[in-house]
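Student: could you look at this predicted model? Sequence included:
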Amino acid sequence: MSAPVIRKASGPDSLVISDDCNHPANVICELCRLFFDKDWVTGTGGGMSIRQDNLVYLAPSGVQKERMKPENMFVMDLNTRDYLKTPDTYKPSACTPLFLSIYNAADAGACIHTHSQSAVMVSLLYDKEFRISNIEQIKAVPRITEAGYLDNTDELVIPIIENTLQEEDLTPYLAKTLMEYPAASAVIVRRHGIFVWGANIWKAKIINEAIDYLLELAVKMRSFGINTTGPLGIEKESPYHECSHHH
């Protein structure tokens, strides 16, 4: 048995090689594998970024998410927009300008972009906004413009923007939407996917999971003729609702 190789990196690689499981480069790899298993990122689709102070860690373009390694990461200085670390074989993600505009507008600590089928389906069922209320899982989403989290009786609103031919061309539309919806934690891109952000990566993960649950649920509710923003008891009006008849 040969002795284990201790990975010590010098130069730019020292920004991404670490034995700390909470290091941003390690966390991005861990979550990309997890989201691959959930079918949220497939076939190089989707992206992820973590911001630590003025450093932004970015998953590269064209890499299979479940095989990503820390050395594949890009690291950017948020102030100068210069790359401090670039991998040998990969290009920067097309999501990069979108992530930067989210960091700029929302003061987020992490951004997640998935190609979730539930997000795409919702973009086909709703026009300019997705809305849902009176579901327990809404309580996982923060209020953003004030302290605390939404109540289950609150209405969660997620804006929907049109897709563009090139992903980076979404940037001005995303920036405009972030100004119009300061309380948003996510933006859906029609026929494409969703961007979700949070104060740090673990909060962004929770928000992403909660929102995807609500999107999937909404698609099912709509398929049974139940309004996602109807009052409590609206489901009784669905033709599929089973009520007990006493004779």
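Tutor: Structure's in. What do you need? Numbering: from 1, shown residues only.
Student: CA only for contacts and neighbour counts going forward, please
Tutor: Noted.
Student: what are the buried residues along stretch 165-177?
Tutor: Across stretch 165-177, burial judged by 16 or more other C-alpha atoms under 10 Å covers 170, 171, 174, 175, 177.
Student: you'd agree the third one is up against residue 100?
Tutor: No - under the criterion of C-alpha atoms under 8 Å, residue 174 makes no contact with residue 100, lying 10.8 Å away.
Student: this is the comparison structure:
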Amino acid sequence: MTQTSQLDQLVSACHWIGERGWAPATGGNMSIRQDAEFCLLSESGKDKGSLTRDDFIQVKIASNRVPSGRKPSAETGLHTLIYRLFPEAGAVLHTHTVNSTVLSRVEKGAALELQGYEMQKTLAGQHSHLDCVPIALFDNDQDIDGLAKHIEQFAAQNPLRYGFLLRGHGLTCWGKDVNEARRHLEGLEFLFQCELQRRVLESQ
């Protein structure tokens, strides 16, 4: 698929995310890999439900440098990290949903473990509800460069697939292209909602 088609699909995915309230008040950021050297990342301070092709900024993956001088989203360093860590990653979606934000604070462990849900099979490579799918959890940090280094160190010793959660912040997920990243986002959001409701019911 051409880069133009991928960017059009990303714009469409951003509108879909905006309609669901998954990136409220200009929160969240989304990107695609342009080539081995650059990605295209949403500009800071823009409503994700009304983004256009012109709202995506070219960013150098190796250095976070922005040739145009425009201001990309605050979590630029997390997007470029994913593209460096996972050469197969073609799109990254970062959202601020209620389910992911609340679960990231309720879960005190190093990962949110999902098991027993048929919808786990929406995630690439998952074939059974019996598998345990850990979604890594990291403490939120305004120092994005430091946070990226911490995640990189974690990924060097632990499998990191589909996405990760930042406590009190939200979900960052990815896929080989926009369609897969979007499927992972929708599948994980469904799983998060199920897990949150299960915990509420079991606590009563």
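Tutor: Great, that's in hand. A quick note: this is a predicted structure, and the numbers were derived from the prediction, not measured.
Student: drop the TM-score for these two in here.
Tutor: After superposition, the two chains reach a TM-score (TM-score structural alignment, normalised by the length of the second structure) of 0.88; 199 aligned residues with a C-alpha RMSD of 2.1 Å.
Student: so what's the aligned residue in the second structure for residue 203 of the first structure closest to, chain neighbours aside?
Tutor: Counting by TM-score structural alignment, residue 203 of the first structure corresponds to residue 180 in the second structure. Using C-alpha to C-alpha, 6 or more residues apart in numbering and skipping the chain neighbours, the partner closest in space to residue 180 of the second structure is residue 174 (7.6 Å).
Student: quick check: that neighbour is in a strand.
Tutor: Yes - looking at residue 174 of the second structure with DSSP: H, G, I helix; E, B strand; the rest coil, it is inside a strand.
Student: wait, it touches residue 162, no?
Tutor: Yes - using C-alpha under 8 Å, residue 174 of the second structure is in contact with residue 162, at 5.7 Å.
Student: of the two, who's got more company?
Tutor: In this view residue 174 of the second structure and residue 162 are compared by other C-alpha atoms under 10 Å, and residue 174 has more residues nearby, 31 against 21.
Student: so who does the more buried one touch?
Tutor: 89, 90, 91, 92, 93, 162, 163, 180, 181, 184 (C-alpha atoms under 8 Å, 6 or more residues apart in numbering).
Student: surely the last one is within a helix?
Tutor: This means residue 184 of the second structure. Yes - counting by three-state DSSP, residue 184 of the second structure is located in a helix.
Student: for the second structure, just list every one of the strands.
Tutor: For the second structure, the strands defined by DSSP state E cover 29-33, 38-42, 56-60, 91-95, 111-115, 132-138, 163-166, 170-175.
Student: closest to the centroid, which residue in the second structure?
Tutor: residue 172 (2.1 Å; C-alpha atoms, centre = their mean).
Student: give me the number of residues near the aligned residue in the first structure for residue 42 of the second structure?
Tutor: Alignment note (TM-score structural alignment): residue 42 of the second structure maps to residue 59 of the first structure. By the criterion of other C-alpha under 10 Å, residue 59 of the first structure has 30 neighbours.
Student: and residue 59 of the first structure, how far is that from residue 72 of the first structure?
Tutor: To residue 72 of the first structure, residue 59 of the first structure is 7 Å away according to C-alpha to C-alpha, to the nearest Å.
Student: cool, residue 128 of the first structure as well?
Tutor: Residue 128 of the first structure is 36 Å from residue 72 of the first structure, by C-alpha to C-alpha.
Student: and those two? which has more neighbours close in?
Tutor: The neighbour comparison of residue 128 of the first structure against residue 72 (other C-alpha under 10 Å) goes to residue 72, with 24 against 13.
Student: how far away is that one from residue 149 of the first structure?
Tutor: 35 Å.
Student: would you map the helices across the second structure?
Tutor: Here the second structure has its helices, by DSSP state H, at 3-19, 76-85, 98-106, 144-155, 178-203.
Student: quick one: closest of the ones you listed to residue 124 of the second structure.
Tutor: Nearest of those to residue 124 of the second structure, taken as C-alpha to C-alpha: helix 178-203 at 7.9 Å.
Student: please name every helix or strand in contact with that closest one.
Tutor: helix 3-19, strand 91-95, helix 98-106, strand 170-175 (3 or more C-alpha pairs under 8 Å, 6 or more residues apart in numbering; DSSP states H and E).
Student: closest one to residue 75 of the second structure among those?
Tutor: Evaluated over these, closeness to residue 75 of the second structure peaks at strand 91-95, with 8.8 Å, by C-alpha to C-alpha.
Student: and the closest one, what other elements does it pack with?
Tutor: Using 3+ C-alpha pairs under 8 Å, 6+ apart: strand 91-95 of the second structure touches strand 29-33, strand 170-175, helix 178-203.
Student: quick one: it to chain centroid distance?
Tutor: Its chain's C-alpha centre lies 4 Å from the corresponding centre of strand 91-95 of the second structure when counted by C-alpha atoms, centre = their mean, to the nearest Å.
Student: which part of the first structure matches that strand?
Tutor: Mapped onto the first structure using TM-score structural alignment, strand 91-95 of the second structure spans residues 110-114.
Student: the matching stretch vs the second structure, average distance?
Tutor: For stretch 110-114 of the first structure, the mean deviation from the second structure after alignment is 0.6 Å (mean C-alpha distance after the TM-score superposition for the first structure).
Student: I appreciate the help and will end here.
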